[in-house]
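Need coordinates for the following:
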Amino acid sequence: MADAALRLTALAEEFLGEKLPVRIRAWDGSRSGPPGAPELVIRHRRALRRLLWKPGELGLARAWVAGDLDVEGDLYEALDLLASLIWEREKGTEGAGILDPVRDPKLRAFAKGLLRMAGPWTPPAPPAEEVRRRTGPLHTKGRDRAAISHHYDVGNDFYSLVLGPSMVYSCAYWEDGGTLEDAQRDKLDLVCRKLGLKEGDRLLDVGCGWGSMAIHAAREYGARVTGVTLSVEQAAFARKRIADEGLTDRVEIRVQDYRDVRDGPYDAISSIGMAEHVGSDRFREYADDLYALLKPGGRLLNHQIARRPEPDEGAYQVDAFIDAYVFPDGELAPLGRTVSILEAAGFEARDVESLREHYALTLRRWVANLERHWDRAVRMTSPGRARVWRLYMAASALAFEHNRIGVNQILAVRPAAGGASGLPLRARAWTAPATG
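Alright, predicted model coming up:
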């Protein structure tokens, strides 16, 4: 089969009704497609079997993670070109097997053509990096611990390569010409200023990661910080950093579920990139718990990725690739729903700031770090794990750039007696440049 690329191109174009915008290079060495375009490399016929057994995004993800599918050339350009042809066409097909009845004649013809080229008709095993599902309800404490471990306990050294010295795994706050470390410091300072932290304030950092927010708040603002995480590896790393900074008298890191924190009230709570793990069914519980942990007049800074609302919210589906390989059980909510639930719990939303473009810039820097240290990243984890992170971060950068998802900082207050917020009349003092 010395013409596999040409045959695949013809099949795809007949199904799509338009020319493929990328080149195809097949396992037999053949090439087809527009010269100079990014090249979709199908290294093994097994990639076709993965797609046939699991149509849609999950089949493609398995082929990518296993190394059966690759891109040569500009990954961002390739994902941009393929997005409208794959992810925007697959609604309604996810989860259907090739042996199920296919109502669309064009899809049936495409599947039959792939079947003739796919080789032995056996379902390939999923890559080892795919999460092994637990049964039972979502977002129990045990299931959440397992999900967090899957994502974060892949090695602190690996994350150091990707995130850089700041060890902050959420979007930075950019100025033109700044470094990633500068932008992450400015983001942490922005959060501290929005929370109005001052000497001696008690801060609860929910989902404290590797301790960067806790260290900044204690060192720069004199806060007394409790950080909670479900990741054992993160906690160990954070504690060492805190000891090295001489801040053990001001910062405590716990391996603890936020639902088990009982030592309020706190003057302020930061939740930076954690609420995406909570899930829609548990978000009111999350809001209630944080409200109860704040003193009257205390402030919450909720920094959270948001999806765009669906015309039919009942039809919303979690992204199959991210759920299987990146954030098991994670779920994005529209901004309006998040604000509504926080206010239903008793909070007053005082400020919302979108940092969408900032996250795209951050992700591109992380991808560049990963690519620059690729061989070391593979040795520290696995080829499949490194491929997961590269695809996830590059695709997410494009999603932020094209306004398919956003990220917002919501500043909310637990009102004091008589409804007092404790904020000054002109509350946006935090927009002033960080002092560094």
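
Could you use CA atoms for every contact and neighbour count after this?
OK.

Just checking, which helix or strand succeeds the one helix or strand Asp289 maps to along the chain?
Element membership for Asp289 (DSSP states H and E) is helix 283-293. Helices and strands here follow DSSP H and E; after helix 283-293, the next one along the chain is strand 294-307.

one more to line up against the first:
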Amino acid sequence: MADAAGRLTKLAEEVLGAPLPVRIRAWDRSESGPPGAPTLVIRHRRALRRLLFKPGELGLARAWVAGDLDIDGDLYEALDRLAGLIWERSDAPKPPRAALVRALARPEIRAAAREMLALAGAPVPPTPPAEELRRRRGPLHTLRRDKEAISHHYDVGNDFYALVLGPSMVYSCAYWESPQATLEDAQRDKLDLICRKLGLREGQRLLDVGCGWGSMVLHAAREYDVRAVGITLSEEQAGFARKRIAEAGLADRIEIRVQDYREIHDEPFDAISSVGMAEHVGRTQYAEYADALYSLLKPGGRLLNHQIARRPVVDEEAYHVDEFIDRYVFPDGELAPVGRTVGQLEEAGFEVRDVEAIREHYALTLRSWVDNLERHWDEAARLTSPGRARVWRLYMAASALSFERNRIGVNQVLAVRTPEPGDAGVPLRARDWTG
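Below you'll find the predicted structure:
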């Protein structure tokens, strides 16, 4: 089985009908592919067995998580070159599955496929790393299943997240004055922007849905003198947030609950922030989510919904969730086009007053998180697991490229429960939030 890299390169190029965009280095130390390009390192032939068992993205993800695949060189450049092959990017010349079907009709490709089976060795694929893979249980978006999904993503250790997120402990898109700003300044500016859009004033009552580690409610209470309730489904987040609040001397003005938004019954609130949480709600539950937030607000109250959006597709019913993200990162999460989000908020009774698209800001944020993870790699792997650290590095780097390429976006939607006879109570000049 000498020159495994050369044989794999030839096979890949025959299937794709185009030159391979990266180099390959195989387990036998052979190399092949364009000089100077990032190198896809296949550490073990197990990687091929995973691909044969689950062709496409999920097989590649399993090999990556297990450490059977790696990248030597610039990770972003490698993912950018591979994007059309892995994620079926809309500007890719040929969808990989269609190309594969056509290729397998040719005798020489069938022979090459048999050769890949020989290269892979034993035909039975090994089990993927169980501790990194979310096991689905029960109907979608029940209280129990949503809590389990949130725990899978967020209960991986506060110390791990502190390495990635930095001192702000904010796990959502920052708001950058310039690419040269610090992550801390950008996250502080994002929290303050939300408070100003909500028009927070002394003595008001704020609900933060999906409060994370408490950064939003801390900023609002400290800088705007509000009383705040933060809810999360993560026990680890709640414990961390309560400790921060006590240390800040704000325990009399901030309450943290482990609670689902569907279980809140102590309304009304003057304002609601929902930052990076609605992605977990799901298409079937979004109307209920919008109705619930509307009912929790006082007339005249404002909602700031900060949410990732995907691009629309021709057949929305055929849209499917990214397998790698669903199985390893955000179980049961779903993205919707911003138009659908605005429409459902309006159907719940809200008056939508502003939509601000900030996708470039998320690309900068993700690159900062990846930098933090890579600088603290050994400690991050120790605090969680090598496989989990590899999952986070891949998904954050790939997501940064998705925002940069406009495959996904992120929007802040300001909506008001406008009272009769119709004065929404917002300034006359757009985005003069405190006027």
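
Which stretch of structure 2 is the helix holding Asp289 of structure 1 matched to in the alignment?
With TM-score structural alignment applied, helix 283-293 of structure 1 matches the range 286-296 in structure 2.

aligned partner of Gly67 of structure 1 in structure 2?
Match for Gly67 of structure 1 (TM-score structural alignment): Gly67.

so how far is Pro296 of structure 1 from the aligned residue in structure 1 for Glu420 of structure 2?
Taking TM-score structural alignment for the superposition, Glu420 of structure 2 sits opposite Ala417 in structure 1. In this view, Ala417 of structure 1 and Pro296 of structure 1 are 7 Å apart by CA to CA, to the nearest Å.

Neighbour count: those two, which is higher?
Remark: of Ala417 of structure 1 and Pro296, Pro296 carries more neighbours, 20 against 9, as counted by other CA atoms under 10 Å.

Tell me if I'm right that the more buried one and Ala412 touch.
No. Using CA atoms under 8 Å, Pro296 of structure 1 makes no contact with Ala412, being 11.8 Å away.

can you map out the strands along structure 1?
23-25, 31-32, 39-42, 69-72, 202-206, 224-229, 251-255, 266-272, 294-307, 348-354, 405-413 (DSSP state E).

helices or strands up against the last one?
Under the contact definition 3 or more CA pairs under 8 Å, 6 or more residues apart in numbering; DSSP states H and E, strand 405-413 of structure 1 sits against strand 294-307, helix 335-344, strand 348-354, helix 356-372.

if we go to 7 Å?
With contacts defined as 3 or more CA pairs under 7 Å, 6 or more residues apart in numbering; DSSP states H and E, strand 405-413 of structure 1 has these neighbours: strand 294-307, strand 348-354.

Pipe those into a markdown table and attach distance to Gly177 of structure 1 per row.
Shown next, in a markdown table, are those (distance: least, CA to CA, whole Å):
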| stretch | distance to Gly177 of structure 1 |
| --- | --- |
| strand 294-307 | 24 |
| strand 348-354 | 21 |
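
and these, which is most packed in?
Mean neighbour count, computed with mean count of other CA atoms under 10 Å, is highest for strand 294-307 among these, reaching a mean of 23.

Let me see the contact set for Leu48 of structure 1.
By CA atoms under 7 Å, 6 or more residues apart in numbering, Leu48 of structure 1 lies in contact with Leu114, Ala118.

could the strands of structure 1 be laid out in a markdown table, adding distance to Asp281 of structure 1?
Shown next, in a markdown table, are those (distance: least, CA to CA, whole Å):
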| stretch | distance to Asp281 of structure 1 |
| --- | --- |
| strand 23-25 | 43 |
| strand 31-32 | 47 |
| strand 39-42 | 39 |
| strand 69-72 | 36 |
| strand 202-206 | 19 |
| strand 224-229 | 21 |
| strand 251-255 | 23 |
| strand 266-272 | 18 |
| strand 294-307 | 16 |
| strand 348-354 | 21 |
| strand 405-413 | 20 |
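
nearest to Asp182 of structure 1, of the ones you listed?
strand 266-272 (17.7 Å; CA to CA).

Can you tell me what sits against the closest one?
Defining contact as CA under 7 Å, 6+ apart, one finds that strand 266-272 of structure 1 is touched by 195, 201-207, 293-295, 298-304.

what's the distance between the residue nearest to Val15 of structure 2 when sequence neighbours are not counted and Lys54 of structure 2?
Once flanking residues are discounted, Val15 of structure 2 sits nearest to Ala103: 5.6 Å by CA to CA, 6 or more residues apart in numbering. To Lys54 of structure 2, Ala103 of structure 2 is 18 Å away according to CA to CA.

Please apply the same query to Leu296 of structure 2.
Leu296 of structure 2 is 45 Å from Lys54 of structure 2, by CA to CA.

Then Asp326 of structure 2?
15 Å.

Check Asn158 of structure 2 too.
33 Å.

Please say which of the two ends up with more neighbours.
More neighbours surround Asn158 than the other of Asn158 of structure 2 and Lys54, with 18 against 15 (other CA under 10 Å).
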